[in-house]
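Q: have a look at this fold, sequence not included:
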């Protein structure tokens, strides 16, 4: 995922001036800062800039998700690492749901189906499912790797848990590339939102986008590349 500071947007104030055929057009005069959403707590108490926001009533998101039929039917879920999702990880384990980690067990990923993937977000469009993370793209890469391994498909539910203030209904779909991961479901402490998700899922890793820092921070990529070379007919 590209750095959030690279993306442009239309603010609510500019929405009417930048609509064409019902679609919001990016406002070239302004840059969108995903950490600029309204902070419901004192700035003296917390600073979210450059991080995935974690909030006090985050556990309510876990409750909302685990009460859904999709979660209760799920046999395996994957929760991408984030402090904001840590309660959900513990809650899921307590409920007896298998929480898989592709990074820890890459080989096993090809022998199972992940029913739900939970990805962190800084901001998300609750209508289109477009989202921005911290800009590293690690979640997008992990998902693409899972797709190539056969661990998930279009039937896998992609979920994010956020605070209401992280919802941005004028976040344009143009911030997403074919390698960025949109979401089906947005869960806040107050409600559950099913997006229209008209954005395609990433289906493979684009190695041209993988730099040395990413390889160092995601050592599993080296192992995946080795497997890809050994099984080109399966993983390409």
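A: Thanks, I have it. Since we're looking at a predicted model, the values are computed, not measured.

Q: switch to C-alpha atoms for all contacts and neighbour counts from now on
A: Will do.

Q: how about the contacts made by the residue nearest the centre of the chain?
A: Among the residues of the chain, the one closest to the centroid is residue 119, at 3.6 Å (Cα atoms, centre = their mean). Going by Cα atoms under 8 Å, 6 or more residues apart in numbering, residue 119 touches 79-80, 139, 158-161.

Q: restricted to strands, list those.
A: Per DSSP state E, strands hold the following members of the contacts of residue 119: 79, 158-161.

Q: in a markdown table: these, plus neighbour count.
A: Below are the ones in strands among the contacts of residue 119 laid out as a markdown table (neighbours: other Cα atoms under 10 Å):
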| residue | neighbour count |
| --- | --- |
| 79 | 23 |
| 158 | 23 |
| 159 | 23 |
| 160 | 25 |
| 161 | 29 |
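
Q: putting a second one here so we can go through both:
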């Protein structure tokens, strides 16, 4: 998929290989999402920190929605930034920037978060069944598992990915029990609803390698807490 996307020059800032593509039309996709009834009704949004979803995050803050954004690579025990439009001391696009949020937004733990109305994730590819693939590191799935384990993801939570139309494929995408599927695919041109989806129940420890757990502080803490109980 990356080879195709680079051949078609969809990246706004150069080649996209190895990345969540920052695609031409990302702002139009964000605008189209902002017109969806589920987004309009949402008060609490969680989004990934990639550049492709920067306009989605900015739109959330400008619309007065409480925004949670994942700390890149889930690298702290409080792995989400809390961006509250009522408490901003800087412009929404700065506060919700993947690179600048650390300077302007406090970090928080799932136990202190509010239930989520909308979850936005980036993708490398997605099919009309809602099955997506990311960069391969599994961070989106781990984030979702953490949120589900904390009771923040319900059947009413809308899971969305914004992508370039070339990232939507009819090819089957392998999936496992812990993978997250989406309810809506939003491209610059259209909104594609997906069939009823699977929701994660929590963390599937058996699917995580020791290296992965060791690299993510909140997983270490949760596992140690489980061992003590």
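A: Sure, I can see it. Model, not experiment: these values are computed from the prediction.

Q: in a markdown table: the contacts of residue 119 of structure 1, plus distance to residue 62 of structure 1.
A: What follows is these, written out as a markdown table (distance: Cα to Cα, whole Å):
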| residue | distance to residue 62 of structure 1 |
| --- | --- |
| 79 | 12 |
| 80 | 14 |
| 139 | 19 |
| 158 | 15 |
| 159 | 11 |
| 160 | 11 |
| 161 | 8 |
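
Q: and those, which is closest to residue 220 of structure 1?
A: Using Cα to Cα, residue 139 comes nearest to residue 220 of structure 1 of those, at 12.9 Å.

Q: quick one: that closest one and residue 82 touch, right?
A: No. In this structure residue 139 of structure 1 lies outside contact range of residue 82 using Cα atoms under 8 Å: 10.3 Å.

Q: how far away is residue 165 of structure 1 from residue 195 of structure 1?
A: 17 Å (Cα to Cα, to the nearest Å).

Q: who's more crowded, these two?
A: residue 195 (17 against 13; other Cα atoms under 10 Å).

Q: what does residue 37 of structure 2 align to in structure 1?
A: Residue 37 of structure 2 maps onto residue 69 in structure 1 when the alignment is built from TM-score structural alignment.

Q: if we can go back for a sec, so which of residue 139 and residue 82 of structure 1 has more stuff around it?
A: Applying other Cα under 10 Å to residue 139 of structure 1 and residue 82 shows that residue 139 carries more neighbours, namely 23 against 17.

Q: map that one onto structure 2.
A: Following TM-score structural alignment, the counterpart assigned to residue 139 of structure 1 within structure 2 is residue 140.

Q: show me the contacts for that match.
A: 48, 121, 134, 180.

Q: and those, which are buried?
A: Taking 16 or more other Cα atoms under 10 Å as the criterion, what is buried in the contacts of residue 140 of structure 2 is 48, 121, 134, 180.

Q: got those residues as a markdown table, with distance to residue 55 of structure 2 and secondary structure columns?
A: Compiled in a markdown table, those are given as follows (distance: Cα to Cα, whole Å; DSSP: H, G, I helix; E, B strand; the rest coil):
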| residue | distance to residue 55 of structure 2 | secondary structure |
| --- | --- | --- |
| 48 | 12 | coil |
| 121 | 13 | strand |
| 134 | 19 | coil |
| 180 | 22 | coil |
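
Q: from those residues, which is closest to residue 66 of structure 2?
A: Using Cα to Cα, these come closest to residue 66 of structure 2 at residue 48, 14.1 Å.

Q: and the residue nearest to the centre of structure 1? What does it align with in structure 2?
A: Match for residue 119 of structure 1 (TM-score structural alignment): residue 121.

Q: which residue ranges of structure 1 form helices?
A: For structure 1, applying DSSP state H gives helices covering 59-66, 69-73, 86-94, 138-149, 212-217, 220-230, 232-235.

Q: may I ask you to confirm that residue 150 of structure 2 is in contact with residue 111?
A: Yes. In this structure, residue 150 of structure 2 is within contact of residue 111 by Cα under 8 Å, at 6.2 Å.

Q: out of the two, which sits in the busier spot?
A: More crowded of residue 150 of structure 2 and residue 111, by other Cα under 10 Å: residue 150, with 18 against 13.

Q: what lines up with the more buried one in structure 1?
A: Aligned by TM-score structural alignment, residue 150 of structure 2 pairs with residue 149 of structure 1.

Q: how about residue 46 of structure 2?
A: Aligned partner of residue 46 of structure 2 by TM-score structural alignment: residue 78.
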